[in-house]
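Novice: Quick one, structure for this:
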Amino acid sequence: MIRGKYFKIYIIEIILVMLFFILAYPFLKVKELNMTSLRESIRQSLDEDLNEGTLEDIRKIYGISKNDINEFLFFKTKNNMNPKEVLVIEFKNETSLNNNKKNIENVLENKKNSFKDYNADAYSLLDKSIFEVKGCNLILIVEEDNKKIEKIINENFR
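Specialist: The predicted structure follows:
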């Protein structure tokens, strides 16, 4: 009699836990970035002096292999004296992300050091840059209006 009572309680608890995870799944799953709509949204809000970069540019600047990347978005200036850029890379896996994250951090730090005593405005822009990881996506924003670009990126996660 007592055993049957506890058995029913355990079954109810198991059902509640399963129901909790089923209902929480949409909130817990990792969202993917829609690069096509992101590219258009960012292009509309950027200055004219930022041009779309290529995979070859990413390889030359950051040393990232095309074999590590699923999709990317890269806007940069042609002028080396202007550090503005927007870089969003979706890596194939977390290992690729972790291996290349350090390269990007080093390039960013080298840019900061080169502009530190030479161009205070550029250094300030680099110092306020946004550098973050979301899932297998790496995001680097060096812009005057970082928060606006970050908001656009966050809105394009599906």
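
Novice: only C-alpha atoms for contact and neighbour calcs from this point on.
Specialist: OK.

Novice: show me where this protein has strands.
Specialist: 50-52, 69-77, 85-91, 130-134, 137-142 (DSSP state E).

Novice: and the fourth one with strand 85-91, angle?
Specialist: This means strand 130-134. Strand 130-134 and strand 85-91 are oriented at 20 degrees to each other (axes from the mean of the first three to the mean of the last three Cα atoms, to 10 degrees).

Novice: can you list contacts of strand 130-134?
Specialist: Residues from elsewhere that reach strand 130-134 (Cα atoms under 8 Å, 6 or more residues apart in numbering): 138, 139, 140, 141, 142, 146.

Novice: mind checking how far the fourth one is from residue 76?
Specialist: Separation of residue 141 from residue 76 (Cα to Cα, to the nearest Å): 10 Å.

Novice: again with the third one
Specialist: Residue 140 sits at a distance of 11 Å from residue 76 (criterion: Cα to Cα).

Novice: Are there residues contacting both of those two? Which ones?
Specialist: In contact with both residue 140 and residue 76: 85, 86, using Cα under 8 Å, 6+ apart.

Novice: one step back: distance to residue 20 and mean neighbour count for the strands of the chain - can I get that in JSON lines?
Specialist: Conversion of the strands of the chain to JSON lines gives the following (distance: least, Cα to Cα, whole Å; neighbours: other Cα atoms under 10 Å):
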{"stretch": "strand 50-52", "distance to residue 20": "44", "mean neighbour count": "16"}
{"stretch": "strand 69-77", "distance to residue 20": "33", "mean neighbour count": "19"}
{"stretch": "strand 85-91", "distance to residue 20": "31", "mean neighbour count": "22"}
{"stretch": "strand 130-134", "distance to residue 20": "25", "mean neighbour count": "15"}
{"stretch": "strand 137-142", "distance to residue 20": "28", "mean neighbour count": "22"}
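
Novice: want to put them side by side, so please do this one too:
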Amino acid sequence: MRESWGGSFEKFNHSPRIVYNGTTSLKDTVAFCTILEFHLKGPDLNIPSDSVCFWMEVPYGKSVQKWPGYHLGKGDYVIRYIPKKAETLQYRFTSAITAINGLKGNIVVNNLWPGKKHSTDYQLGDNWYTDKGSPDLYDGKIQGGKTILKWRKDILQDWAKRWTWLK
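Specialist: This is a model prediction of the structure:
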């Protein structure tokens, strides 16, 4: 694919998705933007499948983000979460369901997207692309960042020209 100010890309054929049966620990590492699916066991309750019955709480600074979880039936509870940046993530589950309430874990999130292949990944078609993943193309934590940085002067000059049109 030809380079441009929009970046430089390579084909890929999977979108990362990892299924955990239970909580995770600092031994577990995923790429940012991976779909994490936590399956938890609990009682088989008569809860409609579209009803929130537990929460995943993730502390961010002084606030807490809350993500809803659902009962799939037969005592299988699930939550899907997508980490948005490289970090060591702490979380806990809260619920009126005692088998789930208070469960907690950690997971290491790196910025090497799309990461290792897993059997649970979503398979994609032939026309999917991602920023080039070579480590020498990272700009700090930004994958492929250097593929656009070399165009910075051209982009800024183009914007300056467009701003003069507004005068």
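
Novice: And the TM-score between them?
Specialist: Overlay of the two chains. TM-score (TM-score structural alignment, normalised by the length of structure 1): 0.25; 75 aligned residues with a Cα RMSD of 5.8 Å.

Novice: Residue 124 of structure 1: which of the strands of structure 1 is closest?
Specialist: Each of those has some distance to residue 124 of structure 1 by Cα to Cα; the shortest is strand 137-142, at 9.9 Å.

Novice: quick one on the thing from earlier: so which of the strands of structure 1 gets nearest residue 17 of structure 1?
Specialist: Here strand 130-134 is closest among these (Cα to Cα), at 27.6 Å.

Novice: residue boundaries of the helices in structure 2?
Specialist: 146-149, 152-165 (DSSP state H).

Novice: follow-up on the earlier one: want to throw the strands of structure 1 into JSON lines with distance to residue 6 of structure 1?
Specialist: As requested, these are exported to JSON lines (distance: least, Cα to Cα, whole Å):
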{"stretch": "strand 50-52", "distance to residue 6 of structure 1": "64"}
{"stretch": "strand 69-77", "distance to residue 6 of structure 1": "51"}
{"stretch": "strand 85-91", "distance to residue 6 of structure 1": "49"}
{"stretch": "strand 130-134", "distance to residue 6 of structure 1": "43"}
{"stretch": "strand 137-142", "distance to residue 6 of structure 1": "47"}
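
Novice: So which of the ones you listed is nearest residue 120 of structure 1?
Specialist: Of the strands of structure 1, the one closest to residue 120 of structure 1 (Cα to Cα) turns out to be strand 137-142, at 14.4 Å.

Novice: by how many degrees do that closest one and strand 130-134 diverge?
Specialist: With the same axes, to 10 degrees as the basis, strand 137-142 of structure 1 and strand 130-134 are set at 170 degrees to each other.

Novice: List the contacts of residue 127 of structure 1.
Specialist: residue 112.

Novice: roughly how far apart are it and residue 108 of structure 1?
Specialist: For residue 127 of structure 1, the distance to residue 108 of structure 1 - Cα to Cα - is 9 Å.

Novice: Over to residue 7 of structure 1?
Specialist: In terms of Cα to Cα, residue 7 of structure 1 sits 60 Å off from residue 108 of structure 1.

Novice: Mind checking which of these two has more residues around it?
Specialist: residue 108 (19 against 11; other Cα atoms under 10 Å).

Novice: Tell me how many other residues crowd the closest residue to the more buried one other than its chain neighbours.
Specialist: Using Cα to Cα, 6 or more residues apart in numbering and skipping the chain neighbours, the partner closest in space to residue 108 of structure 1 is residue 126 (7.5 Å). Residues lying near residue 126 of structure 1 (other Cα under 10 Å) number 24.

Novice: ok, for residue 80 of structure 2, nearest residue in space, not its chain neighbours?
Specialist: residue 37 (4.5 Å).

Novice: my guess is that neighbour meets residue 78, correct?
Specialist: Yes. The pair residue 37 of structure 2 / residue 78 is scored as a contact, 6.8 Å apart, by Cα atoms under 8 Å.

Novice: In terms of neighbours, single out the busier of the two.
Specialist: Neighbours were counted for residue 37 of structure 2 and for residue 78 using other Cα under 10 Å; residue 78 has more, 22 against 18.

Novice: which residues touch the closest residue to that one other than its chain neighbours?
Specialist: Spatial nearest neighbour of residue 78 of structure 2, chain neighbours left out: residue 39 (4.6 Å); criterion: Cα to Cα, 6+ apart. By Cα under 8 Å, 6+ apart, the contact list for residue 39 of structure 2 reads 19, 20, 21, 22, 76, 77, 78, 79.
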